[in-house]
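A.B. asks: need a 3D model of the sequence below.
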Amino acid sequence: MNKLVTREDAATVSMPQPVGFWHAFVFWLKLGFISFGGPAGQISIMHQELVENRRWISERRFLHALNYCMVLPGPEAQQLATYIGWLMHRTWGGIVAGVLFVLPSLLILIILSWVYIAFGEMSLVAGLFYGIKPAVTAIVVQAAHRIGLRALKNNWLWGIAIVSFIAIFAANVPFPAIVAGAALLGYAGGRIAPEKFRIGDGHGKAGKAFGPAIIDDNTPPPEHVKFRWFRLFRVVVAGALLWLVPMGALTAFYGWNHTLTQMGWFFTKGALLTFGGAYAVLPYVYQGAVGHYAWLTPTQMIDGLALGETTPGPLIMVVAFVGFVGGYVKALFGPDALFLAGAVAASIVTWFTFLPSFLFILAGGPLVESTHNELKFTAPLTAITAAVVGVILNLALFFGYHVLWPKGFNGGFDWVSALIALGAAVALFRFKRNVIHVIAACAGIGLILKTMLL
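C.D. replies: As a prediction, this is how the structure comes out:
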């Protein structure tokens, strides 16, 4: 039933059966284990399953929800799953869809992080990551290029990207300050030259039909999606309590300066700054987690990104790796409970990172129609996305330095890593190879070089 039909013929296709909560639960669980490929791949999977195959939601309604999620901070694919789950089965439907999109990735990353930190010195693991690190550098360059093609549509936006790069590279301006400055420039630019700050058509226009859907173009909005002030107040209060209670408990038991408390606070701020996707928040994470708190080293940060790229779920789940390594290395619960410390830290980091995403959907969903295409809301986000391009380019240089000069400029240039990075870049840019395939190939090359030739 995934065959494309004309809108005239769509009415003759049978209506799909209503979907129960537990039927949807099984689908969201399955999606959590197969959601590889980053945001584009995950959104493609959801479109194929929900719009084409199952017809739970129409093309137009799917894109409408997606465009809203695109202008929010946080992982748009996870937010889109939460949004559709909420449309279908109220608040618990959204919570289940969003949690199951993340939970399998968290469990997998905890195990992989433990293997990495506990056995990383073994020649097998070291060889794999020797090849993976240069590939990650090429992947970040590709991310900057991909976002740049979408975001830098005119000289104004190019200028914002260049200024943001200089600010973070030369002046080490904090990432939150760059986001705030870009937002102000976008707001002003939207008033001075509005045509320069209009967003495009998102991921496409709704011009296709796959037959009638359960949530169709003209389906009346159910009661739970209509805006009510009391409902908004209830969601905001519940969200505040879900943040205050664990943060208060961490502060009461361990103190404000304890690693777990600071992780909760640090990643709460990070969750509000992830405009432009996961790659946008990585500079903020390495500025804080690597530079300020020293929860992990630059090399470990690169390795964590590689693990995040090869596991299902949002790429921003790399923060779980950061939390695990920080908790494990600092032995928060003593030398006999290293795994427990890492797992608890990873779980806390994940909680504070994703909580705002749920609140944005549950609180903001009913307001989508009134704000979606208004320039005063979208112009600052357009400027922020442009600034993100410059920030990600700086991140690529940061990774490249630590991969190609692993012992600093005085320690010599790693020509082998440079060749692996070049090969990965060719595979990504010229041959459009899948990220997971590139990482797997480079890991194999690194293993061979480390164990047989070097």
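
A.B. asks: for the rest of this, base every contact and every neighbour count on C-alpha atoms.
C.D. replies: Will do.

A.B. asks: and the strand or helix carrying Ala81, what other elements does it pack with?
C.D. replies: Assessed by DSSP states H and E, Ala81 sits inside helix 76-119. With contacts defined as 3 or more Cα pairs under 8 Å, 6 or more residues apart in numbering; DSSP states H and E, helix 76-119 has these neighbours: helix 21-34, helix 38-46, helix 59-70, helix 298-309, helix 318-329, helix 338-364.

A.B. asks: tell me, how many residues neighbour Leu272?
C.D. replies: Leu272: 17 surrounding residues under other Cα atoms under 10 Å.

A.B. asks: excluding its backbone neighbours, what's nearest it?
C.D. replies: Counting by Cα to Cα, 6 or more residues apart in numbering, Leu272 lies nearest to Pro73, which is 5.7 Å off, once chain neighbours are set aside.

A.B. asks: the one you found contacts Ala278, doesn't it?
C.D. replies: No. Using Cα atoms under 8 Å, Pro73 is not in contact with Ala278; the gap is 9.4 Å.

A.B. asks: now the helix or strand following the helix holding Ala81: buried residues?
C.D. replies: Using DSSP H and E, the helix or strand that follows helix 76-119 in sequence is helix 123-151. Neighbour counts over helix 123-151 (16 or more other Cα atoms under 10 Å) mark 125-145, 147-148, 151 as buried.

A.B. asks: likewise for stretch 333-345?
C.D. replies: By neighbour count on 16+ other Cα under 10 Å, the buried set for stretch 333-345 is Leu338, Phe339, Leu340, Ala341, Gly342, Ala343, Val344, Ala345.

A.B. asks: another sequence for comparison is provided below:
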Amino acid sequence: MVRTLQGARNGEATAEGHFPGFSEGVRTWARIAALSFGGPAGQIAVMHRILVEEKRWIGERRFLHALNFCMLLPGPEAQQLAVYIGWLMHRTAGGLVAGTLFVLPGLVSIMALSVVYALYGKVAVVQGLFLGLKAAVLAIVFDAVLRIGRRALRNAAMVALAAASFIAIFAFAMPFPLIIAAAALLGYLGRRAGLVAFANGGLGAGAPLENDDAGTALGEAIPVHARAGGMRALTVAAVLLVLWLGPVAALLALLGPGNVFADIALFFSQMALVTFGGAYAVLAYVAQEAVGTYGWLAPGEMLDGLGMAETTPGPLIMVTQFVGFMGAFRDPSGLPPLAAGILGGLLTTWVTFTPCFLWIFLGAPHVERLRENRALAAALSAITAAVVGVILNLAVWFALHVVFGEVRTVEGLGMRLAVPEPGSIRPVAAALSAFALLAVFRLRCGMMTVLALSAAAGIALQLAGLGA
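C.D. replies: Prediction:
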């Protein structure tokens, strides 16, 4: 059954638009969630094919405009796009259903794999599986550097900003949030000063629609609830804010800093504020803190978690659930380790994704105003350039810990450089990594093909006694 929204003139929609009934919307979002493999690019493509081309519920311009808005926000843009479109069609309930269903398959899959990893990680087949996945993920991350770099580094200033970002995080261990803040400030001030390099900033990781009238970018029929103004959005945002930060405050008050659950809640809540640039960018920050500061994971285990996230549906940032699971599993605070791990994983997912709903419900009605702000667009363009350097750091960090068994830190002149021990090279891991890189860059194999081939090769080598 199709529900017709018809607005009046003078500030409301000027033509008819067709949205589905709520139950049909739920079924469609469940279908999209089940097909949401392949990272944000693949997930966005699935949504576009089903919502724009197949169902024709929204138009091309409206879809792209919504995507550009979601790229302005911290958090996984594909999941936030689902929340936005669900909200546009069926108000708050639609956004909650769309966003939750989008995350649910990944939550269940990663939780199950985390349990298997924690209990049976020493089994040869499991070790071989993750040996192959590490090599594949390494190649995929290097491919992400090139893809995002081609899109974001449009002039020498952007290239310099990416290089400075890489040096800051790789050589000086500068925190990811500080790099993002500095890049945003530079882009904003550069645009306000009229510098040519920042004059044509895009929206986040994408670019603004060319010759697009802000009044028509969302399509013809704009529901009344999508207009700025009114108390409904503020009320919903206030409830979500309490749901997000309430458990964090309670855990800190009851357990105190230093408890693993309080640390998980606080850290991943902070992460939710700075996850610009997609999952690959923020994973460098997560790996830096989870391995170096909190000791929740060993370096190679972060790649194992990323391999899980790459091979399951849902947002790639769902790898954080694995991090929270392992952190609580190893420091259960008096609980049975498996129960603690499950609670840690669920807590991580809650504080990571609840803010995504908050940003959409609070900001979506003001999307037009944001779109017209050129200084803000320049700031986001600078952030995207800096993110290229951060993702390159992630790729190098992964490469060092996959190919070499020992990596030491050399300090001097204010720098802290990770330097591998040449004698600790892992020949099998290096060979698998070379195979994955060849498959991605020379043979142009798809992501799922590379993951499947690498996993199969890793299992075969492990069972043959040739594992790393």
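
A.B. asks: ok, back up a step: adding distance to Trp256 of the first structure, write the helices and strands packed on helix 76-119 of the first structure out as CSV.
C.D. replies: CSV is the format used below for these (distance: least, Cα to Cα, whole Å):
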stretch, distance to Trp256 of the first structure
helix 21-34, 34
helix 38-46, 34
helix 59-70, 33
helix 298-309, 25
helix 318-329, 16
helix 338-364, 15
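
A.B. asks: which stretch among these comes nearest Trp405 of the first structure?
C.D. replies: Ranking these by proximity to Trp405 of the first structure (Cα to Cα) places helix 298-309 first, at 11.3 Å.

A.B. asks: which residue is nearest the middle of the second structure?
C.D. replies: Computing the C-alpha centroid of the second structure and ranking residues by Cα atoms, centre = their mean puts Ala279 first, at 2.9 Å.

A.B. asks: with adjacent residues omitted, what lies nearest to it?
C.D. replies: Ala279 of the second structure sits nearest to Ile317 (Cα to Cα, 6+ apart), 5.2 Å away.

A.B. asks: neighbours around that neighbour, how many?
C.D. replies: Using other Cα under 10 Å, the number of residues around Ile317 of the second structure comes to 24.

A.B. asks: next one: Ala320 of the first structure
C.D. replies: When counting by other Cα under 10 Å, one arrives at 29 neighbours for Ala320 of the first structure.

A.B. asks: report the separation between the closest residue to it other than its chain neighbours and Gly189 of the first structure.
C.D. replies: Nearest in space to Ala320 of the first structure, with sequence neighbours left out and distances taken as Cα to Cα, 6+ apart, is Ala346 at 4.4 Å. Distance, Ala346 of the first structure to Gly189 of the first structure, by Cα to Cα, to the nearest Å: 40 Å.

A.B. asks: who's more crowded, these two?
C.D. replies: More crowded of Ala346 of the first structure and Gly189, by other Cα under 10 Å: Ala346, with 30 against 20.

A.B. asks: dump the residue contacts of that one.
C.D. replies: With contact set as Cα atoms under 8 Å, 6 or more residues apart in numbering, Ala346 of the first structure has these partners: Leu106, Ile110, Val319, Ala320, Phe321, Val322, Gly323, Phe324, Gly327.

A.B. asks: ditto for Ala250 of the second structure
C.D. replies: Counting by Cα under 8 Å, 6+ apart, Ala250 of the second structure has no contacts.

A.B. asks: the helix or strand where it lies vs the first structure, average distance?
C.D. replies: With secondary structure defined by DSSP H and E, Ala250 of the second structure is part of helix 232-255. When the first structure is overlaid, helix 232-255 of the second structure sits 2.4 Å from its aligned residues on average, using mean Cα distance after the TM-score superposition for the first structure.

A.B. asks: next SSE downstream of that helix?
C.D. replies: Downstream of helix 232-255 of the second structure, the first helix or strand assigned by DSSP H and E is helix 260-271.

A.B. asks: find me the equivalent region of that following helix in the first structure.
C.D. replies: Structural correspondence for helix 260-271 of the second structure: residues 259-270 of the first structure, per TM-score structural alignment.

A.B. asks: report the mean distance between the matching stretch and its aligned residues in the second structure.
C.D. replies: Taken over the aligned residues, the distance from stretch 259-270 of the first structure to the second structure averages 1.0 Å (mean Cα distance after the TM-score superposition for the first structure).

A.B. asks: likewise for stretch 61-70 of the first structure?
C.D. replies: Superposing on the second structure and averaging over aligned pairs (mean Cα distance after the TM-score superposition for the first structure), stretch 61-70 of the first structure comes out at 0.8 Å.

A.B. asks: one step back: would you list the buried residues of stretch 333-345 of the first structure in TSV and tack on distance to Asn394 of the first structure?
C.D. replies: Converted to TSV, these look like this (distance: Cα to Cα, whole Å):
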residue	distance to Asn394 of the first structure
Leu338	34
Phe339	33
Leu340	35
Ala341	32
Gly342	29
Ala343	31
Val344	31
Ala345	28
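
A.B. asks: give me the angle between the helix or strand harbouring Ala184 of the second structure and helix 260-271.
C.D. replies: Ala184 of the second structure is located in helix 176-192, with elements delineated by DSSP H and E. Helix 176-192 of the second structure runs at 10 degrees relative to helix 260-271, counting by axes from the mean of the first three to the mean of the last three Cα atoms, to 10 degrees.
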